[in-house]
Structure formats: structure tokens, C-alpha cells
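> I would like the atomic coordinates for the input below:
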Amino acid sequence: MTNALFPIDSPDLVPPAGHYSHIMVSGGLAYISGQLPVTPQGDRLTREPFAVQAGQVLSNIDACLTSAGTSRDRLLSVTVYVTDIGDWPEFDRLYVQWLGAHRPQRAVAGVKELHYGAAVEVHAIATLD
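Model (predicted):
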């Protein structure tokens, strides 16, 4: 049995810059592509402080969740990429404020660099149920 695939691009975000969709829905799950600190108007916030970049990334995740018809409390898995692992405590503080009591599975990876010179990128999976 095959699951239908439904690509979704959020109308609240700048269109994808590459060959991908913001979200792919299949089997009752929404797979959210890695979100960078790019505003809905396409401004890259890579020269802004880490907290500003992280806030925009989380806002972009919200836009994707809404476009897929789900919400933060339906997140199952979150993967965070940071170029300076020293920024992790600040991200975690912002993440707790954003997410509240819900605690999905999470992984964090320190990476050498991210697209556009961003300091943070987040990928997520949420249920639609």
C-alpha cells in the first residue's frame, strides 16, 4: 500500500529557493524542510544576533505547521543545527518559551556552516492527527 504525497509551500513564507517544498505530507505526518532565518519577505537575517535568527526560524516553523493544518503541540521530532554549539543554551531557552510544556523528541548538531551564513536551522516532523 502506498501513501499519497502532498507537497505544501506556505503562503506565509518566501517561496523555496531550491528544488524542495516547505512541507511534505504523507501518512498523517508533516515533514518540514529545514528552516533558516529568512523573513516572509525574503530578508536573510544572518547578520542579526543569534536570538533574532532563532526567533525567525521558529516563526517559520509555525508558518509551516499552520499551512499543514497542525500545530506546535503536534510536533514529534525536532532537529536543530547550530554553527556554534555555545549558542545551544540560548536556543534551548527560546525553544522552551516557544514550545511550552510539550517536549517532542529532539536532536542538536553542531555544524561547520549553514546556507547564507546562518547560525541556526531547524527541521521538524509533526503529526496531523
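> all contacts plus neighbour counts: C-alpha atoms, from now on.
Will do.
> So residue 18, which state does it fall into?
When classified by DSSP: H, G, I helix; E, B strand; the rest coil, residue 18 comes out as coil.
> need the contact list for it.
Listed by Cα atoms under 8 Å, 6 or more residues apart in numbering, residue 18 has no contact partners.
> same check, this time on residue 116
By Cα under 8 Å, 6+ apart, residue 116 lies in contact with 44, 46.
> Against residue 63, how distant is residue 8?
11 Å (Cα to Cα, to the nearest Å).
> Go through the longest helix that the chain contains and flag the buried ones.
Of all the segments assigned as helix in the chain under DSSP state H, the longest by residue count is helix 50-68. When neighbours are counted by 16 or more other Cα atoms under 10 Å, the buried residues of helix 50-68 are found to be 50-51, 53-65, 67-68.
> any idea where the helices of the chain begin and end?
For the chain, helices defined by DSSP H occupy the ranges 50-68, 88-99.
> Here is a second sequence; please produce its structure as well for comparison:
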Amino acid sequence: IGPYNQAILSNGTLYISGQIPINPKSGVLVSGDIKLETKQSMENLKAILTEAEMTFEHVVKSSIFLSDMNQFTEVNEVYATYFNAETAPARETVEVANLPKFVNVEISMIAVK
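A predicted model of the protein is given here:
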């Protein structure tokens, strides 16, 4: 979408750029259902972690950007399925005025091996 890398690995730390709900194989934007949008964003993050030989257990920090904080509960329901409650990363969720391609959710992460 822009002039940046999907992720950078530096000294064992993986910095993953914000992922929006685009299917990487088809290039089609997933929209219309915040749960499906969140799942696609998380699957994009999972693919990047896997490529770096990491899992969600390696994630130490997550940032979620929402176009509507009223979707917070639904996003959390999907997000929680990817983490163990005891080892879930630090996180903030921020409502923003707009996101790339007018999506409803964008998620970035930092993982350490």
C-alpha cells in the first residue's frame, strides 16, 4: 500500500507494520464484518510471524487502530483466540478518524525471539 516493509527483523526483534484486512493471495479487501476483518488482519500477522519463524507467543506488544470504538468488544473476541490469556502481549487500542483504504481495523505488533 505504501513505501514500507511488512516487517523488519533487527537483533531478534520483529517489528510488524500495521496489517489491514487484505487477503494477500487475492488482493481483495475483506469488509462488512468487523470480526472477519479482524481475523484477516490477524492471519496476515500470523503469516509474517511464521515467515520469521515466530508465533503469537513471541509477541510482546500489539497496537490496534479502530475506526469505531463501538467495535471494541467484537475485535477483542477474535483477537483473544490468537493468544493465551496469561501470556498475551501488552496492548493499546486507539480510535482513529480514518485508516488506509477506509478499513475499520489495523493491527501492528512487535515480537521478540
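> Check the spacing between the alignment partner in the second structure of residue 85 of the first structure and residue 94 of the second structure real quick.
Residue 85 of the first structure maps onto residue 69 in the second structure when the alignment is built from TM-score structural alignment. In this structure, residue 69 of the second structure lies at 8 Å from residue 94 of the second structure, with Cα to Cα as the measure.
> for stretch 108-116 of the first structure, how far is the first residue from the last?
End-to-end span of stretch 108-116 of the first structure (Cα to Cα): 20 Å.
> Can you check which part of the second structure it sits on?
With TM-score structural alignment applied, stretch 108-116 of the first structure matches the range 93-101 in the second structure.
> list the buried ones in the matching stretch?
Neighbour counts using 16+ other Cα under 10 Å place residue 95 of stretch 93-101 of the second structure among the buried residues.
> and what of stretch 53-67 of the second structure?
Counting neighbours by 16+ other Cα under 10 Å, one finds that the buried residues in stretch 53-67 of the second structure are 54-67.
> And residue 84 of the second structure, how far from residue 61 of the second structure?
From residue 84 of the second structure across to residue 61 of the second structure, the span is 14 Å (Cα to Cα).
> Not counting its neighbours along the chain, what's nearest residue 77 of the first structure?
Of all residues beyond its chain neighbours, the one nearest residue 77 of the first structure is residue 105 (4.6 Å), with distances taken as Cα to Cα, 6 or more residues apart in numbering.
> And residue 64 of the second structure, how close does it get to residue 92 of the second structure?
Using Cα to Cα, we find residue 64 of the second structure at a distance of 6 Å from residue 92 of the second structure.
> Show me what residue 29 of the first structure aligns to in the second structure.
Aligning on TM-score structural alignment places residue 29 of the first structure opposite residue 13 in the second structure.
> what sits against residue 88 of the first structure?
Neighbour list for residue 88 of the first structure: residue 82 [criterion: Cα under 8 Å, 6+ apart].
> Any figure for the gap between it and residue 53 of the first structure?
13 Å.
> Next: residue 43 of the first structure.
Distance, residue 43 of the first structure to residue 53 of the first structure, by Cα to Cα: 11 Å.
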